[in-house]
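Novice: here are the coordinates; sequence isn't available:
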């Protein structure tokens, strides 16, 4: 994970996903899942946000509809990030099928132990200046 974050360039994308998201064979997989719920999606997001600058986020529309509490918690984290750095983060939504296809372009897919449906996000790297 440290290597991945340290090598991100502007607009590179990384996916943070739940335990069930299919990961393409050709994608770099970083599997953090130890057991059900460990580490959680939100814990992993918090670490990535603390170690990198994010300018854009892509989520599946189904995330907000099916898992509204975790979706709201992610939005809160993003608002905190915006306040911390004084930069806005673009948020976009696509269908779950489009989301899965887009993960193929991520530099890596980071699998968590999260078992909440649709708890997946693609982060687009920003710049620190």
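Specialist: That came through fine. Everything numeric in this text was worked out from a predicted model, so none of it was measured.
Novice: all contacts plus neighbour counts: C-alpha atoms, from now on.
Specialist: Will do.
Novice: all strands of the protein, in order?
Specialist: Ranges of strands within the chain are 13-17, 29-31, 54-60, 90-94, 108-111, 121-125, based on DSSP state E.
Novice: between these, which gets nearest to residue 2?
Specialist: Each of the strands of the chain has some distance to residue 2 by C-alpha to C-alpha; the shortest is strand 29-31, at 11.1 Å.
Novice: next up, a second structure to put side by side with the first:
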């Protein structure tokens, strides 16, 4: 363990976050996401929920300040009546950590899957909320 690094950040995840460069993307995936079949690098975070993990990551990881929307959400499939209250939680965490009030773009489900395949890594969590998948674009360390 290290001082100042959340116990939610595993050694493997810390290594991945350090390896990533400016504009690389990382997916924080819910429990339904096909992470193993989509990831170039898969990090297991089973048993963890995304909001707590997102907060821990944003203590170490700047979002890209050179793009309008440095975070992406998987959009709800047309006709699906699923609610997405977790998105507001993400927004509050990102605003508290970065000051960004509108950091999200919504990406259609299959376009999200294709983008995830190109991401630097996918973090597979135990998050049970529907449409909880999130992509973060890394910024510059100053």
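Specialist: Yep, it's here. This is a predicted model, so every value here is computed, not measured.
Novice: Overlay them and tell me the TM-score.
Specialist: The TM-score (TM-score structural alignment, normalised by the length of the first structure) is 0.84; 121 aligned residues with a C-alpha RMSD of 2.0 Å.
Novice: Of the strands of the first structure, which stretch is the most buried?
Specialist: strand 13-17 (a mean of 26; mean count of other C-alpha atoms under 10 Å).
Novice: Can I get the strands of the first structure in CSV including distance to residue 80 of the first structure?
Specialist: Shown next, in CSV, are the strands of the first structure (distance: least, C-alpha to C-alpha, whole Å):
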stretch, distance to residue 80 of the first structure
strand 13-17, 18
strand 29-31, 26
strand 54-60, 12
strand 90-94, 14
strand 108-111, 22
strand 121-125, 15
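Novice: Now which residue in the second structure aligns to residue 16 of the first structure?
Specialist: Under the alignment defined by TM-score structural alignment, residue 16 of the first structure corresponds to residue 28 in the second structure.
Novice: picking that back up, out of the strands of the first structure, which gets nearest to residue 45 of the first structure?
Specialist: The minimum distance between residue 45 of the first structure and these falls on strand 13-17, with 7.2 Å, by C-alpha to C-alpha.
Novice: Let me know the angle separating that closest one from strand 54-60.
Specialist: In terms of direction (axes from the mean of the first three to the mean of the last three C-alpha atoms, to 10 degrees), strand 13-17 of the first structure departs from strand 54-60 by 50 degrees.
Novice: Strand 13-17 of the first structure - contacts with which helices or strands?
Specialist: In terms of contacts (3 or more C-alpha pairs under 8 Å, 6 or more residues apart in numbering; DSSP states H and E), strand 13-17 of the first structure is packed against helix 41-51, strand 108-111, strand 121-125.
Novice: now do 7 Å
Specialist: Other elements packing on strand 13-17 of the first structure under the criterion 3 or more C-alpha pairs under 7 Å, 6 or more residues apart in numbering; DSSP states H and E are strand 108-111, strand 121-125.
Novice: can you tell which of those strands is closest to residue 53 of the first structure?
Specialist: Comparing those under C-alpha to C-alpha, the one sitting nearest is strand 121-125, at 6.0 Å.
Novice: That closest one maps to which residues in the second structure?
Specialist: The aligned range for strand 121-125 of the first structure is 134-138, by TM-score structural alignment.
Novice: quick check: longest helix of the first structure.
Specialist: Counting residues, the longest helix found in the first structure (DSSP state H) is helix 68-85.
Novice: Check what contacts it and list those residues.
Specialist: In this structure, residues lying in contact with helix 68-85 of the first structure by C-alpha atoms under 7 Å, 6 or more residues apart in numbering are 42, 63, 64, 88, 89.
Novice: any idea how far the nearest residue to the second one once chain neighbours are set aside is from residue 108 of the first structure?
Specialist: Okay, so that is residue 63 of the first structure. Excluding the flanking residues, the one nearest residue 63 of the first structure by C-alpha to C-alpha, 6 or more residues apart in numbering is residue 118, at 4.8 Å. As judged by C-alpha to C-alpha, to the nearest Å, residue 118 of the first structure and residue 108 of the first structure stand 18 Å apart.
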